[in-house]
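J.: quick one: sequence and predicted model below, then my questions.
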Amino acid sequence: MAARILAVAGSDSGGGAGIQADIKTITMLGGYAMTAVTAITVQNTLGVSAIHAVPPEIVAAQIRACIDDIGVDAIKIGMLGNEATINAVADALAGVTVPVVLDPVMLAKGGTALIDEEAVWALMQRLVPMARVITPNIPELIALTETEVEDSADMLLAAQELLNSGPRAVLAKGGHLDGDLVTDWLVTRQGHQVFSDTRIMTRHSHGTGCTLASALACGLGQGLSLPEAAARARAFVRQGLERAPGLGSQPDVGHGPLGFFALPG
């Protein structure tokens, strides 16, 4: 039976990020994708122009409908938007023991805020302690730890600080740092592991965070170890960058989606 992966996230009308990226990723990696939609966004490669939040009780009901009937092997949490939704998701997941991958979505690729400032506290208090692994990028890492991150060493220190907030692991993503290499840190209470690859220069990077988190959840749901799941998730994202379809009406503006293909082998 395919691993059952529940994605809790917003809908991206352009198909590059959010629930749409989650479904494509989980399917390409051999899992069975289920969804709880937290918000409907109006967006394309040029950015987000509107957001309509789904009522928190409906978000929670979607989660319970999937878990109670189909069951679940891992959960990916992405865009939540506000404190009420965060609390509803946390309540709906109370007692769930499968791995939870938390992508603390705060900004869209174009810079639009995707979470209320007051909701960050609720995220830290309710969902971060539930996480098997949290996957912040540099701006998110700075916001969650209130520390400066200027290089890879700072990123490691901030990830270790975030680990003290309750998650079992942190996968800190270094794509926002300058340089020819992209370095990510996987930090657990047993130590840390570094992943580095040559930067792929492309504007077609919309949805990389969503894709990485859902790929990571899929791997954990399929029984991979955390380092194995992280390595495969990073490989899937890199392939998506390399095989991006080049979509978007303005070739030199905005952020196009990844390509979603099964990994070789």
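T.: Noted; the coordinates are in hand.

J.: all contacts plus neighbour counts: C-alpha atoms, from now on.
T.: OK.

J.: a strand runs through Ala50, doesn't it?
T.: Yes - assignment of Ala50 by DSSP: H, G, I helix; E, B strand; the rest coil places it within a strand.

J.: what sits against it?
T.: 41-43 (C-alpha atoms under 8 Å, 6 or more residues apart in numbering).

J.: report the buried members of these.
T.: Among these, those scoring as buried are 41, 43 (criterion: 16 or more other C-alpha atoms under 10 Å).

J.: closest to Gln250 among the contacts of Ala50?
T.: Gln43 (14.4 Å; C-alpha to C-alpha).

J.: the closest one contacts Gly14, doesn't it?
T.: Yes - look at Gln43 against Gly14 with C-alpha atoms under 8 Å: they come within range, at 5.7 Å.

J.: longest helix anywhere in this structure?
T.: Using DSSP state H, we find that the single longest helix of the chain is helix 226-242.

J.: what about the helices in the stretch 151-265 of the chain?
T.: 152-163, 208-221, 226-242 (DSSP state H, counting those that start in this stretch).

J.: can you say which of the ones you listed is nearest to Ala3?
T.: helix 208-221 (5.7 Å).

J.: elements contacting that closest one?
T.: strand 4-12, helix 18-28, strand 74-77, strand 100-102, helix 226-242 (3 or more C-alpha pairs under 8 Å, 6 or more residues apart in numbering; DSSP states H and E).

J.: quick one on the thing from earlier: tell me what the longest helix of the chain is packed against?
T.: Looks like helix 226-242 contacts helix 208-221 (3+ C-alpha pairs under 8 Å, 6+ apart).

J.: show residues contacting the helix it packs on.
T.: 3-5, 7, 17-18, 21-22, 25-26, 29, 31, 73-76, 78, 98-103, 135, 137, 225-226, 228-230, 232-234, 236-237, 258.

J.: about what we covered before: buried residues, the longest helix of the chain. List them.
T.: Buried-residue list, helix 226-242, by 16+ other C-alpha under 10 Å: 226-227, 229-230, 232-242.

J.: SS state for Glu148?
T.: coil.

J.: isn't it right up against Ile142?
T.: Yes - in this structure Glu148 lies within contact range of Ile142 using C-alpha under 8 Å: 6.1 Å.

J.: tally of neighbours for the closest residue to Val89 other than its chain neighbours?
T.: Using C-alpha to C-alpha, 6 or more residues apart in numbering and skipping residues adjacent in sequence, the residue nearest Val89 is Ala60, 5.7 Å away. By other C-alpha atoms under 10 Å, the residues close to Ala60 number 23.

J.: for the helix or strand Ala60 falls within, buried residues please.
T.: For Ala60, the host element (DSSP states H and E) is helix 56-69. Within helix 56-69, the residues that qualify as buried by neighbour count (16+ other C-alpha under 10 Å) are 56, 59-60, 62-64, 66-67.

J.: second structure follows, compare the two:
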Amino acid sequence: MQKVLTIAGSDSGGGAGIQADIKTCQALGVYSASVITALTAQNTREITAVAPVERAMIRAQLDAVFNDIHIDVVKTGMLANKGTIQLVVNRLRAYEVENLVVDPVITSTSGTVLLTEEGLDCLRTELLPLASVLTPNIDEAALLLGESPTFDIKWMKQAAKRLQRFGPQIVVVKGGHLEGSEAVDVVYDGTTFTMLQSSRIHTSSTHGTGCTFAAAVAASLAKGMVYKEALQTAKTFTHTAIAHAFPIGTGKGPLNHYAHMQTDNKGVR
């Protein structure tokens, strides 16, 4: 069985972070191990508290997993600060990890800052050079580049090209915040641009969308898909999970990670 390791924060509301990653991997038929970097007290409306995990414990988790389980793909999410990023980079190098999907979690859906300024700089210079795939949304891409975004395809292409210079093999700038009837993501592989397109779903159930997409990319790569197939699979999976989301909570609700397993010609069972 293919195996993904997710290194991310815990979401007590169950919609994002480690919880979203594990559900995504399970739904796609891939085993998921996990390393928790931070605890968050959150629901569909807000994050009320964040507690980074001590680095000794993060290292212990990483070593415990890598010393026993052969991991096919690693996916990172919330890393919180510079020290944690440096530790993760150290262990990824020590265990010669070749397949890494980086979801650059900088702020939450509700607007809470989840990565320090020092951490952001460290992410750029130390983690991105190891990435196979980088999956920022427009706002995250702008923060990584240190500039204000323009919400159009032209800027997304320029951003993807510039982000690729930090070292990731593939950059996906997600366009979920664009206006229009289509949700368009820009993919750059260092040579050519590709567009991932789906119809826009007008819903408030979008909590954990970025985590879900990146985890689906990791799971698909673990199953042996080439990157274009993996990205399209992740796009379709995430779109379906949004389209069939359940009404949970009173804010931005979570996705339905098992929707593609439940759908038939009549919709969700």
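T.: Structure received. Model, not experiment: these values are computed from the prediction.

J.: so which of the helices of the stretch 151-265 of structure 1 gets nearest Asp91 of structure 1?
T.: helix 208-221 (20.1 Å).

J.: mean deviation, the closest one versus structure 2?
T.: Compared with structure 2 after the fit, helix 208-221 of structure 1 shows a mean deviation of 0.5 Å (mean C-alpha distance after the TM-score superposition for structure 1).

J.: ok, the residue nearest to Val50 of structure 2 when sequence neighbours are not counted to Ala80 of structure 2 distance?
T.: Ranked by C-alpha to C-alpha, 6+ apart and with sequence neighbours excluded, the top spatial neighbour of Val50 of structure 2 is Thr40, at 4.5 Å. Thr40 of structure 2 is 11 Å from Ala80 of structure 2, where distance means C-alpha to C-alpha, to the nearest Å.

J.: and what of Ala41 of structure 2?
T.: Distance from Ala41 of structure 2 to Ala80 of structure 2, by C-alpha to C-alpha: 14 Å.

J.: now the contacts of Ala50 of structure 1 in a markdown table, with distance to Thr188 of structure 1?
T.: Shown next, in a markdown table, are these (distance: C-alpha to C-alpha, whole Å):
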| residue | distance to Thr188 of structure 1 |
| --- | --- |
| Thr41 | 34 |
| Val42 | 37 |
| Gln43 | 35 |
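
J.: quick one: which of the contacts of Ala50 of structure 1 is nearest Asp91 of structure 1?
T.: Checking the contacts of Ala50 of structure 1 one by one against Asp91 of structure 1 (C-alpha to C-alpha), the nearest turns out to be Thr41, at 24.1 Å.

J.: contacts only, for that closest one.
T.: With C-alpha under 8 Å, 6+ apart, Thr41 of structure 1 has these contacts: 10-13, 48-52.

J.: quick check on these: which are buried?
T.: Counted by 16+ other C-alpha under 10 Å, the contacts of Thr41 of structure 1 give 10-13, 48, 51 as buried.

J.: quick check, nearest of these to Arg168 of structure 1?
T.: Distance to Arg168 of structure 1 across the buried ones among the contacts of Thr41 of structure 1 (C-alpha to C-alpha) is lowest for Gly10, with 24.7 Å.

J.: these two touch, right, the closest one and Met79?
T.: Yes - using C-alpha under 8 Å, Gly10 of structure 1 makes contact with Met79 at a distance of 5.4 Å.

J.: next up, the contacts around His52 of structure 1.
T.: Counting by C-alpha under 8 Å, 6+ apart, His52 of structure 1 has contacts 39-41.

J.: distance of Gly265 of structure 1 relative to Thr145 of structure 1?
T.: 39 Å.

J.: over to Leu107 of structure 1?
T.: For Leu107 of structure 1, the distance to Thr145 of structure 1 - C-alpha to C-alpha - is 16 Å.

J.: Leu93 of structure 1 too?
T.: Leu93 of structure 1 is 25 Å from Thr145 of structure 1, by C-alpha to C-alpha.

J.: likewise Gly15 of structure 1?
T.: 31 Å.

J.: the two - which one has more neighbours?
T.: Gly15 (20 against 16).

J.: secondary structure element for that one?
T.: Applying DSSP H and E, one finds Gly15 of structure 1 in no helix or strand.

J.: residues touching the residue lying closest to it once chain neighbours are set aside, list them.
T.: Closest residue in space to Gly15 of structure 1, ignoring its immediate chain neighbours: Ala21 at 6.5 Å, by C-alpha to C-alpha, 6+ apart. Counting by C-alpha under 8 Å, 6+ apart, Ala21 of structure 1 touches 15, 207, 210-211.

J.: so which of these is the closest to Asn87 of structure 1?
T.: Once C-alpha to C-alpha is applied, the member of the contacts of Ala21 of structure 1 that ends up nearest Asn87 of structure 1 is Cys210, at 20.9 Å.

J.: corresponding residue for the closest one in structure 2?
T.: For Cys210 of structure 1, the aligned position in structure 2 is occupied by Cys211, per TM-score structural alignment.

J.: let me know how buried that match is, in neighbour terms.
T.: Cys211 of structure 2: 29 neighbours (other C-alpha under 10 Å).

J.: what of Ser165 of structure 1?
T.: 14.

J.: how far away is the residue nearest to Val89 of structure 1 from Ala88 of structure 1?
T.: Ala60 of structure 1 is 6 Å from Ala88 of structure 1, by C-alpha to C-alpha.

J.: now do Ala229 of structure 1
T.: Ala229 of structure 1 is 28 Å from Ala88 of structure 1, by C-alpha to C-alpha.

J.: surely Leu107 of structure 1 and Ala113 touch.
T.: Yes - judged on C-alpha under 8 Å, Leu107 of structure 1 makes contact with Ala113 at a distance of 4.6 Å.

J.: check contacts around the aligned residue in structure 2 for Gln239 of structure 1.
T.: In structure 2, the residue paired with Gln239 of structure 1 according to TM-score structural alignment is Thr240. The contact partners of Thr240 of structure 2, taken as C-alpha under 8 Å, 6+ apart, are 259-260.
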